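A.B. asks: Generate a structure from the sequence data that follows.
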Amino acid sequence: MTTTVEAAEDLEELPHPAEDEDIPVPPGAARTLLRELLGPHRRRIAGAMLVILVQQAALQAGPLLVAVAMDRGIPALRDHRSGPLIAVIAAYLGCAGVSTLLQRAFIRLSGRINQDILLDLRGRIFRHAQRLSLDFHERYTSGRIISRATSDVDALRELLAEGLQELLTVILSVFYITVVLLLMDWRLGLAALVSFLPMYLIIRSFRRRSLRVYRRSRTAVAAVIVRFTETMNGIRPVQAFRREAANDESFGVVNRQSAAATADGLLEMARYVGLSRATANTWITGVVVLGAFLVTDGSLELGVLTAFVLYLRRLYDPIDQLAMFLNSYQSAAAALEKMAGLLAHEPTVAEPAAPAELPATTIKGREVAFHGVRFAYRTGKEVLPSFDLVLPAGQTTAVVGATGAGKSTLAKLLARFYDPTSGRLTLDGIDLRELSTAELRRGVVMVTQESFLFSGTVAENIAIGRPGATRAEVEQAAREIGAYEFISELPDGFDTDVRKRGGRISAGQRQLVAFARALLADPAVLILDEATSSLDVPGEQAVQRAMRTVLAGRTAVIIAHRLSTVEIADRVLVMEQGRIVEDGTPADLISGQGHFADLHQAWRDSLV
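C.D. replies: The predicted model follows:
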């Protein structure tokens, strides 16, 4: 029964058919990000540019040397002078060798730069995603963030690895060849340059059309990752409620949308390549015909025309390379835009400019006070109307109420996952907004119902509470909580890998590990959010014993549905529609005629 209820709760967390909106991108954010990524590598980029500049000069000398061989070397050979032709051949081989070596050097240098940029970018995304406030992660699915760090980064990698080299090759080829053509024969050179106008129009049309396609493609890919990730995370309710067919249908929708966007991109590229090749072939034919007339009337040498044809082929062949670059560029531009939007998104819970420090105290707990605190979510719905509340240092306060009463929101404000819409929340008189995150996390710790454990050993998971703790301190925390015995019985004791989400141990054992983590952190304020709601009776009793240990002397807030958990509290707050409707000791409220007394009686009746 418990499994079915948990599965039903998990099922509510699965994504709905309407995916969440894209993260907004501030104007200029993509360009700013690109400058920040390239900035530290300016010197190496300049060196790579110099290498490719010389490499292209050596490569483009080939047709010119062919012309010299035909018009100078071969006539000299007929006169029994082989020196000019040998010199031209040697120069040709030398240029080819230099071009090959410099190409290799450019690929190695640019490859190192690319990997450093991608390493920096992935790290930025990971670090920034951890900094973003809870409201961001509740509005945007984890799959969308994963898409930024995977498929979007891969799109940029393809551009950096291949696209930029293709672009540089095209630009330098066009520059070198244009100069040489004009110097060889200005008439044919101008005829070739006229072709740049229709080529420009074709490229501009492709760029505009494909950018829209690739923006849609990046969104579609993110939707596929979101659907896949969220479904796998909710695999238990999926199987429990036989959602496989429905999920397959919804995944098919986003999968087909992604395939359609990719197909549209390929069609745009095919259209571009077809038009550009037709234009190039038409112009080459025209230039060759014009050159033939000039050769026949003696105003142009045959070797020059041959070199011209070779150069024209080299001038128009990179058009296909340009198409591949534009293909990679549009995809990478759309991806960079989305990554820039994520990185430009600032946490709503901001670090203070001049952080304050909590005053020294001789007791474990600290006073918590809500002064005119009001909270509403971004949708505008008010969850907590303005209220005042003081929790004395060392007091354990239980907060009860129906689902949606505002209990967890109150806890999230105290943990500063959110800031109040108005009012102040203080810790020993200091506004939480004045404390650095590190200072706040040392003073306030939250233990949730999920008791999330990371892949790794039991000891590593406990030590999250205080990373600098010794092994002896970790084991002592487990012993005080009552977790030492079951941990010692695990296959490798404290070195046992709990695996994904702590799946190797039971829910009650995960809760005890979470309490050991909290005890080791030694906070002044401890928040327990539904800490026993998913446990059976023996597990709940073990956790309650641990709770008494960890709560001793601390200021504590317990969010609870089970009234058995409330019995250890010094004070009970009953919430209804965001308001505190009852406030008193458990004994006083039970003996009264209020809502808590009714809840308590209903609970006792359920035990009979």
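A.B. asks: Please count neighbours and contacts with C-alpha atoms only from this point.
C.D. replies: Fine.
A.B. asks: Then Ala398 would be within a helix, right?
C.D. replies: No - counting by DSSP: H, G, I helix; E, B strand; the rest coil, one finds Ala398 to be strand, located in no helix.
A.B. asks: got a list of what it touches?
C.D. replies: Going by CA atoms under 8 Å, 6 or more residues apart in numbering, Ala398 touches 557-560, 566, 569-573.
A.B. asks: let's see 10 Å
C.D. replies: By CA atoms under 10 Å, 6 or more residues apart in numbering, the contact set of Ala398 is 407, 527-528, 556-561, 563, 565-574, 583, 585-586.
A.B. asks: what do you get for Ala560?
C.D. replies: Neighbours of Ala560 in contact, by CA under 10 Å, 6+ apart: 398-401, 407-408, 449, 528-533, 566.
A.B. asks: One more, so I can put them side by side:
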Amino acid sequence: MTGPILPDAGRERVRAELRGIWRTHRGRFVVVIALFGASALAGLAPPRLVGVLVDQLTAGAGPAEASLYGASMLAFVLVQAVLVMFAIRSALVLGEDVFTHLRDQFMSDVLQVPMGLVESAGTGELVTRTTQDISSVSETVRRALPESLIAAVTVILTLAAAALTSPLIAPAYLLAVPLLVVVMRWYMRRAVGVYERLGASYGPLFASLTETANGARTVEALNLADVRNRSIDDVLARHWVTAVGRIQLRMVVLPWSNLAFAIPVFASLAWGGWLSIQGQVSIGTVVTVTLYAAALVAPLEALIGWTDELQKGLVSFARILGVGEVREQAGGDALPSSTDVELRDVRFAYRTGHEVLHGVSLRIVPGERLAIVGASGAGKSTLARLLAGIDDPTEGRAMIGGVDVREVPLERRRREVLLVTQESHIFAASVLDNVRLAQTDASDDEVLQALQATGAADWIDRLPDGRDTAVGSGGHSLTGAQEQQLALARVVLADPHTLILDEATSAIDPTAARDLEAALAAVMEGRTVIAIAHRLATAYDADRIAVIDAGQLVELGTHEELLARGGSYADLWRAWSADGGSSQGVD
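C.D. replies: Alright, predicted model coming up:
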């Protein structure tokens, strides 16, 4: 797949978004930090009590005092458990709220990404961001952040407690710092690149798997199993290399970090023991500081482990934010001043050096019905995509109301010009809700009028629950023609000033197609309709006909004018008429 891919947000953008999340939920974050801090303080009491108990027993304390200290330690453990329970609950609820906002914003951004860019990037790239990256961010927000917060607060308070307990022994902890600094610097320099490559490797993998699954019948019919297996093996091999890179990273970090964590335990015990022999500290103090050193191991290991997950989550967060940057870059702020639609010397190539449109200029008269005809592969659908602003011309300009399509805000562009193709999608919802997607505040009567305009109202009344019947996945099954009628009803409800029909009636028999187009013409009187003709009967009904041949506009005029010229259109018409007006007359 060539062409641009969906971008990743820069580090400054990621930091800005994180600061925004902090500002929005600052109070709740403070509460969570305070709860974790209180639970960590409660957890510091038992080691201290053990040290005091050791000194008391050395001084000759009896069972009663030992029992009192034991009961006190148990009380602190219970208090810590309760505080941890409330802290984790608060952190999870906060994480869920943050993730819900991020997910909703992401889905809003996805729906505003220009379709041309999505197609250039490949379906696998977008699927990866909506599944793998969302899942990674979810894991980060729901688990990695709270767990890292617990670990960080525990480490800070434990270090402070050790220093307060014995300023003489606690500096022994610093012996682990040089090794930790070297290990973490080595890790941080490599982690971002490793996770960026890992995230990018999922796109081709999902694309290959999806293509194979969707084309299963073709694969079976043409005996392409070996070919598709090799394709999947290739992307799996590339993904495996990136995944192994992550494993190798952890294989280096974890052993050395574990060694660093063990240093404070042995150092405080050895140094504290010597100080105790010298009479500078008590045995109980040595025990307490050593227990604090041992207590540091678990949260430090958690920090290292969750740092890995945080790196992965930040890379995924940058990929998700990158979709939002595409939305921000889509279109400008220019507004059309009229309903004119025009192409000015446009050229277009899907791949460099393979131009499919060659200097096409065409002005559509507002309110007219224009049919675009031509042989299969002539460039008709590409022309429609340029007019709708889905693709940008390689050269030249596509204009709406005197403004370059690229400069019109994406949402406004979709209200001005609407492209309807032969591919329609029915969502898992009722018939009414499927049509109402085009205008969410439309009344039932307005939806019904749109259905009547496309001829769908009659068969809808015969459905089990009428217009409230659930259709789409898991619902009532519809024919291809019925699905297209619902899709066209959405267009009627959306009410654009220019409508582009790219073989939108190809799944309906010729008589039904002509009836449907006649109904649409009546409903859309005064609006511009551009029909990519699949049947020449469609062209016959048009005000003007544009003939595309090998990526060039070769003829333009009415049906009678083009027949009189005896050119390409006349040849197509004679061939189509001789074939009895079959559906394959154009292609």
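A.B. asks: Let's see which of the contacts of Ala398 of the first structure end up in helices.
C.D. replies: Per DSSP state H, helices hold the following members of the contacts of Ala398 of the first structure: 407, 563, 565-566, 586.
A.B. asks: For those residues, name the two members farthest from one another.
C.D. replies: Within these, Lys407 and Pro586 form the most distant pair, 17.3 Å apart (CA to CA).
A.B. asks: what's the spacing between the counterpart of Arg504 of the first structure in the second structure and Leu463 of the second structure?
C.D. replies: In the second structure, Arg504 of the first structure lines up with Ser477, judged by TM-score structural alignment. Ser477 of the second structure sits 10 Å away from Leu463 of the second structure, going by CA to CA, to the nearest Å.
A.B. asks: between those two, what contacts are shared?
C.D. replies: Residues within reach of Ser477 of the second structure and of Leu463 at once, by CA under 10 Å, 6+ apart, are Ala470.
A.B. asks: where along the stretch 301-450 of the first structure do the helices fall?
C.D. replies: Secondary structure of the stretch 301-450 of the first structure, counting by DSSP state H, counting those that start in this stretch: helices at 302-316, 318-344, 407-414, 437-443.
A.B. asks: tell me the most buried of these?
C.D. replies: helix 318-344 (a mean of 23; mean count of other CA atoms under 10 Å).
A.B. asks: What span of the second structure is that one aligned with?
C.D. replies: The aligned range for helix 318-344 of the first structure is 299-325, by TM-score structural alignment.
A.B. asks: re the thing from before, can you pull the contacts of the match of Arg504 of the first structure?
C.D. replies: Ser477 of the second structure is in contact with 470-471, 483, counting by CA under 10 Å, 6+ apart.
A.B. asks: again, but for Val52 of the second structure
C.D. replies: With CA under 10 Å, 6+ apart, Val52 of the second structure has these contacts: 46, 58, 69, 282-285, 287-288.
A.B. asks: which one of the residues you listed is nearest Ala575 of the second structure?
C.D. replies: For these, the nearest to Ala575 of the second structure is Pro46 (94.2 Å; CA to CA).
A.B. asks: circling back: with respect to Arg227 of the first structure, which of the ones in helices among the contacts of Ala398 of the first structure is nearest?
C.D. replies: Closest to Arg227 of the first structure out of these is Lys407 (30.6 Å), distances taken as CA to CA.
A.B. asks: Tell me the counterpart of that closest one in the second structure.
C.D. replies: The alignment partner of Lys407 of the first structure in the second structure, by TM-score structural alignment, is Lys380.
A.B. asks: Next: Asp583 of the first structure.
C.D. replies: Match for Asp583 of the first structure (TM-score structural alignment): Leu556.
A.B. asks: mind listing what its match touches?
C.D. replies: 362, 370-372, 544-548, 562, 569.
A.B. asks: show me what contacts Ala378 of the second structure?
C.D. replies: Neighbour list for Ala378 of the second structure: 356-357, 547-553, 587 [criterion: CA under 10 Å, 6+ apart].
A.B. asks: Alright, I will stop here.
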